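*Asks:* Any chance you can model this:
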Amino acid sequence: MSPKENRFCWTAGPEDFEIRLDRFLASKPIGISRARIQDLIREGKVLVGDAAVKASRRLRPGDIISIEIPPSSAWKIEPEPVPFEVLYEDGFLIVINKPAGIVVHPGAGHWKGTLVQGVMDHCKGLSGIGGVERPGVVHRLDKDTSGVMIMAKDDKTHLALSAQFKAGQVRKNYLAVVHGKMPSDAGTINLPIGRNPLRRKEMTVVGEGGRNAVTLWRRVRDFLCGFSLLSVRLKTGRTHQIRVHLGHQGHPIVGDAVYGYRRSQEASLDGWRKGLLPRVSRQMLHSHILCIRHPEEERDMEFVAPVPEDMKAFLTALEDLEISRKKL
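*Replies:* Below is the predicted model of the structure:
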C-alpha cells in the first residue's frame, strides 16, 4: 500500500481470491465506511487496473486496486452549535463526551443537530477522509449511547487512528445496566454478527456469513430487584455489538427499544422491576473509557467520560429500592 494525497494502491494476493472489491477495501485502514467506499466506486474513484468496476467485482491475485478519496474541500455540511463536553483537544484530534440523544453524523432523517456539525462549529476543521457526511469520524456511537468519542482534525491523524481501530489496538470500555443476574462474575461472548434478514436496519447473531464479534463483560454489581451493572470491553467493533450480544444472552440492556424487552415482555416482569422502567428514556449504555496511542506524540492516552446524570439517577433508584427491600 502506498498513500499519497489520499490515494491508495494495493495488489491483490492469493488470499484475496474471489473477495468482493468493496469488502476488500473495507478491510483496509483508510478511515471510511463500506457505504462510503461503495459511493466512491460508483463515482469512478476506485479502479481495478485502469478500469472503473462495480462494487461486486471479484478480485483475482495480481489485480491492482486503487482508490482516490476526495479532499475535504468537498464538504457541504453547515456547522451549528450542538451541546457536548470536550474531554481533550489538541491540534490533531478532539475527544468528546457525547450526550445521549445526539446522532453522530448527518444521514437520512438527521440532517441537522448532529455531533459532526457541533464539532465543526467548535473547532473549525476536521479530516475530510470520512466524506461529505462524516468529516473527522473515526468511529461512532449509537444515537442513544452516551460517552467518550474521538474525532480527527486532519487526514494523517484520521488514517493513523483508523489503523489503530482496525488492528484492535484501541481499548474501549462501556458501562451497561442489564436485565437479570449474570451467570458468573465475568465472561466472553464470541458470536458472529450480521444483518437481520427480516429487519434490515437491525443486526443479529448469525450462524453463517456474519463478522467475527467478541465482547468481554465483568459484573460490577447485582441489584436485588433484578438488574445488573456490567463493565463491558469490546475486542471488535461491530454495529450494535454490545446490545446484540447481551440481548442474545438473555440480558438485554435496560431501555433498549430495539434489542431489549418488548412491551409484552415488560408487562410480565415483577412489580419491582416494572415500576422502575418508566424512569428510563434510553438504553442504559455508556462509553466510559477510551485508550489510544497519540498518532503524532506517540504516547498512550486514556480518556474517561463521567457517568451521565440519567444513568446515575437510575442506579441511585436501584440502590434505594434495594435498601427498602432489605428492610422488609
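*Asks:* switch to C-alpha atoms for all contacts and neighbour counts from now on
*Replies:* OK.
*Asks:* Specify the local secondary structure of the closest residue to Ala186 other than its chain neighbours.
*Replies:* The shortest distance from Ala186 to any non-neighbouring residue, by Cα to Cα, 6 or more residues apart in numbering, is to Arg218 (4.2 Å). Put simply, Arg218 is strand when judged by DSSP: H, G, I helix; E, B strand; the rest coil.
*Asks:* give me the number of residues near Arg218?
*Replies:* For Arg218, the neighbour count with other Cα atoms under 10 Å is 17.
*Asks:* Touching, it and Ile189? I think so.
*Replies:* No - the pair Arg218 / Ile189 is not scored as a contact, 11.4 Å apart, by Cα atoms under 8 Å.
*Asks:* all helices of the stretch 201-328 of the chain, in order?
*Replies:* For the stretch 201-328 of the chain, applying DSSP state H, counting those that start in this stretch gives helices covering 241-248, 263-267, 271-276, 309-327.
*Asks:* and this one, so I can compare the two:
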Amino acid sequence: MAGMTDNPIDNPLSILWEDEHYAIIDKPAGLLIHRSLFSSDRETLVKRLYRQFENPPLPVHRLDRPVSGVLAASFSSEAAALLSSQFRNGQVKKTYWAVVRGYIPQEGVIDTSLKDYESGSIKEATTHYRRLKTAELDIPSRKYDTSRYSLVEVQPQTGRFHQIRRHLASLGYPIVGDTSHGDTFSNHHFSEHFQVEGLMLHARCIEFVHPITNEDLSINSPAALRFEKVFERFQWSGA
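*Replies:* Presented below is the predicted three-dimensional model:
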C-alpha cells in the first residue's frame, strides 16, 4: 500500500557501513527522518535509531519520506559538522535511480534554477542524468498503443527541495509515483497494471572522502523491493 515502508517497524534498520564516526543507513521508503509539524506520523527514522543504538547516529542530510536508500548519519556533532561541510561544498557524490514515464534522452544536464519554497528566492540547480534501461509494454496508455518507461541514473550537483523530481518533470519525464510533480494518470496506470506503489526514486550510492580518516568511501544501497518488482516485470537485468 502507498505510504508503507520497505522495512517493517519491528525490524532493525539496515546499516550499510559503520565506523566510530559515521553510519550509512539504508532508509526505507515511506519513513520520515524527523518529526514534522505538517505530519501526524508517530514513527520516524530518528526514533528507530534511538531504539536500535545506545548512542544513536543522527542524520547529516535529508531524504524525503517516499525516497529510499543511502543516508549518512554521524555519532557526534563534530563529525556531523565536518561531513555537512562536504555536502554544502558539493564534495559528496550522490547517485539515484528513478523510473520515469517515456523514453528520456540518453543523457543530459538539467541546469534550471528552482524556487525555494521557504524563502521564495530563486536558486541555481543542476542535475546530471543518464538513461540505463528502457521498456515498452503492450499496454495502451492514453492515445498510445503501448506504455514506455525508462530507468535513469541521476546525480544532483545541488540539493534543492524536490530537485530531481522537479527537474525530470520539467523535461516531460516525470518520476512514476510522484504525487507532487508527476502525472496522476500515469501514476494510477502504473499502479493498476504493475501493482507497484510509491515514488520510484531510490538513493543508490553515496561517495565521499571520510573527513577524519581520509578514506575514499563508496557505499551502495541494494534496490528497494518496489524496484525489484519493476526490474523483474520489465526484464531489466544487470541494472
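*Asks:* TM-score of the superposed pair?
*Replies:* The TM-score (TM-score structural alignment, normalised by the length of structure 2) is 0.83; 217 aligned residues with a Cα RMSD of 2.4 Å.
*Asks:* ok so, going back, quick check: the residue nearest to Ala186 of structure 1 vs Ala176 of structure 1, distance?
*Replies:* As judged by Cα to Cα, to the nearest Å, Arg218 of structure 1 and Ala176 of structure 1 stand 10 Å apart.
*Asks:* ok, now Gly118 of structure 1?
*Replies:* Noted for Gly118 of structure 1: a distance of 26 Å to Ala176 of structure 1, by Cα to Cα.
*Asks:* Who has more neighbours out of these two?
*Replies:* Counting neighbours by other Cα under 10 Å for Gly118 of structure 1 and for Ala176 shows that Ala176 has the greater number, 28 against 21.
*Asks:* what's near enough to touch the equivalent of the more buried one over in structure 2?
*Replies:* With TM-score structural alignment as the criterion, Ala176 of structure 1 lines up with Ala98 in structure 2. Shown in contact with Ala98 of structure 2 (Cα atoms under 8 Å, 6 or more residues apart in numbering): 151-154, 175, 200-202.
*Asks:* Not counting sequence-adjacent ones, nearest residue to Ala98 of structure 2?
*Replies:* Nearest to Ala98 of structure 2 is Leu201, by Cα to Cα, 6+ apart, at 4.5 Å.
*Asks:* Looking for the alignment partner of that neighbour in structure 1.
*Replies:* In structure 1, Leu201 of structure 2 lands on Leu285 (TM-score structural alignment).
*Asks:* Is its match in contact with Ile253, as I believe?
*Replies:* Yes - with contact defined as Cα under 8 Å, Leu285 of structure 1 reaches Ile253; the gap is 7.2 Å.
*Asks:* what sits in contact with each of those two?
*Replies:* Common neighbours of Leu285 of structure 1 and Ile253 are listed as 176-177 (criterion: Cα under 8 Å, 6+ apart).
*Asks:* out of these two, which sits in the busier spot?
*Replies:* Legend: neighbour count by other Cα under 10 Å for Leu285 of structure 1 and Ile253, higher for Ile253 (30 against 27).
*Asks:* List the contacts of the residue of structure 2 sitting at the aligned position of the more buried one.
*Replies:* Mapped onto structure 2 by TM-score structural alignment, Ile253 of structure 1 lines up with Ile175. Shown in contact with Ile175 of structure 2 (Cα under 8 Å, 6+ apart): 98-101, 165, 168-169, 182, 199-201.
*Asks:* now the residues you listed in CSV, with distance to Gly69 of structure 2?
*Replies:* Shown next, in CSV, are the contacts of Ile175 of structure 2 (distance: Cα to Cα, whole Å):
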residue, distance to Gly69 of structure 2
Ala98, 12
Val99, 15
Val100, 18
Arg101, 21
Arg165, 16
Leu168, 19
Ala169, 21
Gly182, 21
Leu199, 12
Met200, 11
Leu201, 9
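*Asks:* Out of the residues you listed, who's the most crowded?
*Replies:* For the contacts of Ile175 of structure 2, neighbours tallied by other Cα under 10 Å; top is Leu201, 29 neighbours.
*Asks:* That concludes my questions; thank you for your assistance.
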